[in-house]
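> Turn this into a structure:
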Amino acid sequence: MAQPDEPHPPVVPSCPLPSKTCDVVLTERPRSCCGMAVAGLRTAKYHLPEWHRRNAGVCYEAYTAGEQAERGRAEAKHLVKHAAASAQRAQGYSKATLGQRLQDIHFWRVELQKEIMELDAETNLLAAQKLRLERALDATEVPYSVVIDNLECRERRQPPDLVIDEVEKQLMKEADLIRDIRDLLKRTIIQAATQIRSNRIQKENCELDWSDKVETYNIDDKCVGYCTDSTDVQYHPSSVKFEENASTPKSWAQFSHDNISRAEQEKLASVQLRSLINNIIHDASEDLRMQRAAVNEAFDSHCRELDDAKLRLENHLQQILKDIGDEEANIVNLKKAIRDKEAFLKVAHTRLYDRSSRPNVELCRDEPQFRLVNEVEELTVFLEALKRKLMESEQNLKNLEETRMKLEKEIAVKANSIFIDRQKCMGYRVRYPVDLEVASYKQ
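Below you'll find the predicted structure:
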């Protein structure tokens, strides 16, 4: 089939064109000899209508190809423009969302930083309170040693004064109070140490979250600065995915919210514990002060009682010494009276003895005889009475001597008790801290 050497200009048909180029129609071979001679020239040629249709089809294809190319160029231009606008919008929207994200990160970062600073300050305040507790606990060692020393000193009282008096009751009460205060201070110190540990753990959690926020803020701030002119941008196809362990905006915000909430709870617990520590130290100081005053008052009262008792005993001793002197003089007088009466009795006995030698009828029961016998009887009665009185006086003197010894012993016991209570106990109690609350602030 012959093809044209040059292309023809497109011809717009005036009638509908066929949808495709017609195929070549071969003519039947002629039966004559002449037909046999031209058969090879006739079979490869188009008919004229076919040739026109062929040209029209080529022109149509060229026309449609041009239209399609023009539409493609228009679509490409529109696509380029749309893609550029869409890319600008997408990049602007991404930048805006990154900016909003930066604001969110900045908000939580500031909140976390504020919470970290407040929690750190609160931890330092609680640590100072814990130090006050430790100093207060150390300050209770002196009162406790004073009380134990007082109790041990008072054990050296001699048996008559070795009694469970009001002073000992108040000292035992003071010892129990100090032991209870020391136990309470130790428990509170442990509680404060635990709270400080919790504060620091939560502060560390907030610091880790804050550190992540700072790093993320720097990353997103760097991302906001990227543009098409940036020299450090490149393809990262593997990053176009969602990580399985990635958080959601809700869980992300909830995580920081929970950290801040837990920090607030720990801070509130720390504030309440600090207030409790203040109350404990104040109440313990007041209790110790009141009990110390009660013990000192009991000591003062007991020492006054001892002084009064010792004074009464000394007065009794003076009287007993006077009675002893009087009794000794009385015994001397009695002995002298007995000797005197014995002399009179000897005279009477001698008279009766001599008169018993009168001879015969002269041995008469005359009035002198009766008088002498009565005199002897009277003297005998007086002598017996004087001797009984002498024995009584000697026994009284012995009793007075025993009483004197008892009084002297009692006075010595009272003096020993006064020395123990006033000199040993009350003198040692001068070292007693004035105020436990003040002692908790001392360096």
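> rest of the way, CA atoms for contacts and neighbours
OK.
> Tell me which helix or strand comes right after the longest helix along the chain.
What stands out as the longest helix in the chain, according to DSSP state H, is helix 249-355. Tracing the chain C-terminally past helix 249-355 and defining elements by DSSP states H and E, one meets helix 367-418 next.
> Return the distance of the very next helix or strand once past that next one from the chain's centre.
Sequence order places helix 427-428 as the next helix or strand after helix 367-418, per DSSP H and E. Put simply, helix 427-428 sits 35 Å off its chain's centre (Cα atoms, centre = their mean, to the nearest Å).
> Mind listing residues that contact helix 427-428?
The contact list for helix 427-428 (Cα atoms under 8 Å, 6 or more residues apart in numbering) reads residue 146.
> Can you name every helix or strand that the helix or strand following it contacts?
Where DSSP H and E defines the elements, the next helix or strand beyond helix 427-428 is helix 436-439. Judged by 3 or more Cα pairs under 8 Å, 6 or more residues apart in numbering; DSSP states H and E, the packing partners of helix 436-439 are helix 48-139, helix 249-355.
> Tell me which stretches of the stretch 101-250 of the chain form helices.
141-154, 166-225, 249-355 (DSSP state H, counting those that start in this stretch).
> got these as JSON lines, with distance to residue 441 and mean neighbour count columns?
Output for these, formatted as JSON lines (distance: least, Cα to Cα, whole Å; neighbours: other Cα atoms under 10 Å):
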{"stretch": "helix 141-154", "distance to residue 441": "16", "mean neighbour count": "18"}
{"stretch": "helix 166-225", "distance to residue 441": "15", "mean neighbour count": "17"}
{"stretch": "helix 249-355", "distance to residue 441": "11", "mean neighbour count": "16"}
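> Just put the ones you listed in a markdown table and tack on distance to residue 371.
Below are these laid out as a markdown table (distance: least, Cα to Cα, whole Å):
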| stretch | distance to residue 371 |
| --- | --- |
| helix 141-154 | 73 |
| helix 166-225 | 73 |
| helix 249-355 | 10 |
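> of the ones you listed, which approaches residue 44 most closely?
Ranking those by proximity to residue 44 (Cα to Cα) places helix 166-225 first, at 71.6 Å.
> Now do that closest one against helix 141-154, angle only.
Between helix 166-225 and helix 141-154, the angle comes out at 160 degrees (axes from the mean of the first three to the mean of the last three Cα atoms, to 10 degrees).
> I have a second one here; can you model it like the first so I can compare?
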Amino acid sequence: MQDYYGQTMTASYFSAPRVGTGTSYLPPLQSTMQASYKSYAPPFNVSHSLNLPWKPSTYYRGSQKSMPVAISAPEINPSHLYRDDVVSRVPPLMPSARTALFSKYTPADWFKSNNTNYRTSDMTRSSAQKLRDENIRICHDTDARTVKTQQTSSKNLGNRLQDVNFWKSELNHELDEMAKEVNDLNTWKNRLENALKETEGPLQIAQECLFNRENRQGIDLVNDTVEKELLREVDTIRRSQDKLKAMIDKANSQLSMNRAGQHELEKDLQDKFRAINIDNKCHQLSNTSPGLGFHRGVEGIDQTVSLPESWAKFSNDNILRSQRERNASKGLRSDSDSVMQETSNEMWTQHNNVNVSFDGRIAETMDARNSIQNHLAKVLQEINEMENNISLLRKSIKDKEAPMQVAQSRLENRTRRPNVELCRDQPQHRLVSEVGEIYETVDILQNRLRAAESALQELVRTKSTLEHDLQVKNNSLYLDKEKCMGLRRTYPTTAKLAGYRGQ
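Next comes the predicted model:
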């Protein structure tokens, strides 16, 4: 290996880039925190290194940035000073060259640099210690604040669970009350429908009674009190049916409103149940719970649709709506009961009025029939006596024939007296008078006979009229007493008319 002497070293190195132009003679130290978290570029390389065993390399290792040197001094990479391959290639230097190369700094500079480094070290260590203490304090404060914040969030979740459970219990209670009210209203609606069905029988009975009474005959076909009461009963039943139908329509409408309120309660209760499950799961989460993960940006998503006031108001409005519907339903049930009792009483009152009219009419008809029967019996007796009287008159007229023949024969025989014997004597006068008396008697008897026969005809006609009237009265009694009153015995009870089954 050939040695070179007297050669300057400035041309054998590359100039490293200048990092700063500070007043310090030594490169500034980097902060501990910065050196812990940043990866810096490796130090610059030189093409040749000097074998300077007397120059410590730790001075250059303390800085990870390039060292500022004088402009005329060569820039050296300390990491290459002790490499074997470089040492073997560095040419030996002459003492004169060594003195010329490192004669730039003075001892004062050296002491000044050391003192500067000491002060910088003290300041850096003091700053680092303060930073450490502050960091420890901040860590403790942030840990405590994080724990307190988490506890506050857990407490808020617990309070929220209590609020949701409170409204859930209120909704459950109101839902139970509404379900009970719906069942009760359904029961009352069924009663109304049963009461409406029960009115069909009385209406049919009244109409059939009117139809049957149209079969009355003759003079009995009158617009009497019974018929008026029957027509009034038909009107009462139809009016009752209209009232019951109106109440059924109201019940159906109220049931729809009740079910709508019940549906809102069920929907709100279902949402409360899901919210309780979610918030309960969130309330039970801790730092050691499994399944935790990051959800970046979730805190910036706001999908809320209500505030605590509007949230509570929503459930409160649902409960208030349900209570209003329940109160309306209770009022409707009370009105339905009043209507059923009213219609039942009205129908039964009119039913009794019709029955009283029937009883009065039947009694009148029976009295009339009995009177007709009495009169008919008397007429029949009179007819029998009149027939006997007519027979007597006829016999009396017949009996006048013989005396008439005797008187006329006497007169005819005396006409054959001779000459002066044809005298108008007392016997002649008496015979003539006798014939006249017999004629007059026969005329009287015949007149009486004709009068008796006329009377007999009148009695016969009266008998026929009475018999026909008796038949009419019997027919009316059969219609009113047997058919109509027989039908009216099947009139439903007041309980059935009020909608109760099995009464």
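> Any idea what the TM-score comes out to?
TM-score of the superposed chains, computed with TM-score structural alignment, normalised by the length of the first structure, equals 0.86; 420 aligned residues with a Cα RMSD of 2.9 Å.
> Residue 227 of the first structure is nearest to which of the helices and strands packed on helix 436-439 of the first structure?
Here helix 48-139 is closest among those (Cα to Cα), at 8.5 Å.
> ok, now which ones touch the aligned partner of residue 244 of the second structure in the first structure?
Residue pairing (TM-score structural alignment): residue 244 of the second structure is matched to residue 185 of the first structure. Neighbouring residues of residue 185 of the first structure by Cα under 8 Å, 6+ apart: 133-134, 136-137.
> same thing with residue 435 of the second structure?
Residue 435 of the second structure touches 404, 407-408, counting by Cα under 8 Å, 6+ apart.
> Map those residues onto the first structure and name those still in contact.
For those, the contacts that persist in the first structure are 404, 407-408, with contact defined as both residues aligned by TM-score structural alignment, their matches' Cα atoms under 8 Å.
> Now distance to residue 314 of the second structure too, for those residues, in a markdown table please.
Formatted as a markdown table, these follow (distance: Cα to Cα, whole Å):
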| residue | distance to residue 314 of the second structure |
| --- | --- |
| 404 | 130 |
| 407 | 135 |
| 408 | 135 |
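> which one among these gets closest to residue 271 of the second structure?
residue 404 (132.4 Å).
> how far away is whichever residue in the first structure pairs up with the closest one from residue 391 of the first structure?
Matched to the first structure by TM-score structural alignment, residue 404 of the second structure sits across from residue 345. According to Cα to Cα, to the nearest Å, residue 345 of the first structure stands 20 Å off from residue 391 of the first structure.
> ok now do the most centrally placed residue in the second structure, which residues does it touch?
Centroid-nearest residue in the second structure, with Cα atoms, centre = their mean: residue 259, separated by 1.5 Å. Contacts were defined as Cα under 8 Å, 6+ apart; by that measure residue 259 of the second structure touches residue 182.
> and it, what pairs with it in the first structure?
Residue 259 of the second structure maps onto residue 200 in the first structure, by TM-score structural alignment.
> Roughly how far does its match sit from residue 355 of the first structure?
For residue 200 of the first structure relative to residue 355 of the first structure (Cα to Cα), the value is 128 Å.
> Map residue 336 of the first structure onto the second structure.
With TM-score structural alignment as the criterion, residue 336 of the first structure pairs with residue 395.
> Please report how far its match lies from residue 445 of the second structure.
10 Å.
> do residue 248 of the second structure as well
85 Å.
> Quick check: the residue of the first structure most remote from its centre vs residue 40 of the first structure, distance?
Each residue of the first structure has a distance to the centre, and by Cα atoms, centre = their mean the biggest one is for residue 33: 131.6 Å. As for residue 33 of the first structure, its distance to residue 40 of the first structure is 13 Å (criterion: Cα to Cα).
> and what of residue 212 of the first structure?
Taken as Cα to Cα, the span from residue 212 of the first structure to residue 40 of the first structure is 91 Å.
> same check, this time on residue 142 of the first structure
142 Å.
> What's the match for residue 190 of the second structure in the first structure?
By TM-score structural alignment, residue 190 of the second structure lines up with residue 131.
> and that match, how many neighbours does it have?
Other residues near residue 131 of the first structure come to 17 when the count uses other Cα atoms under 10 Å.
> Enumerate every residue touching the nearest residue to it once chain neighbours are set aside.
Leaving aside its sequence neighbours, residue 131 of the first structure sits nearest to residue 440 (Cα to Cα, 6 or more residues apart in numbering; 8.0 Å). Residue 440 of the first structure makes contact with 131-136, 139 under the criterion Cα under 8 Å, 6+ apart.
> Tell me which residue of the second structure lines up with residue 440 of the first structure.
So, by TM-score structural alignment, residue 440 of the first structure is matched to residue 499.
> As a markdown table, the contacts of residue 440 of the first structure with distance to residue 72 of the first structure would be great.
Shown next, in a markdown table, are the contacts of residue 440 of the first structure (distance: Cα to Cα, whole Å):
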| residue | distance to residue 72 of the first structure |
| --- | --- |
| 131 | 84 |
| 132 | 86 |
| 133 | 87 |
| 134 | 88 |
| 135 | 90 |
| 136 | 92 |
| 139 | 96 |
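> Pick the one among those residues closest to residue 120 of the first structure.
Proximity of those to residue 120 of the first structure (Cα to Cα) peaks at residue 131, which lies at 16.4 Å.
> okay, and stretch 324-338 of the second structure goes to which residues in the first structure?
Using TM-score structural alignment, stretch 324-338 of the second structure pairs with 265-279 in the first structure.
> same check, this time on stretch 305-314 of the second structure
Counting by TM-score structural alignment, stretch 305-314 of the second structure sits on residues 246-255 of the first structure.
> what distance separates that stretch from the centre of its chain?
34 Å.
> do the same with stretch 208-225 of the first structure
So, by Cα atoms, centre = their mean, the centroid of stretch 208-225 of the first structure is 37 Å from its chain's centroid.
> swap in stretch 114-121 of the first structure?
Counting by Cα atoms, centre = their mean, stretch 114-121 of the first structure comes out at 19 Å from the chain centroid.
> That one against the second structure, how far on average?
Mean deviation of stretch 114-121 of the first structure relative to the second structure after superposition (mean Cα distance after the TM-score superposition for the first structure): 0.5 Å.
> List the buried residues in that stretch.
For stretch 114-121 of the first structure, the neighbour count (16 or more other Cα atoms under 10 Å) marks 115-116, 118-120 as buried.
> Alright, I will stop here.
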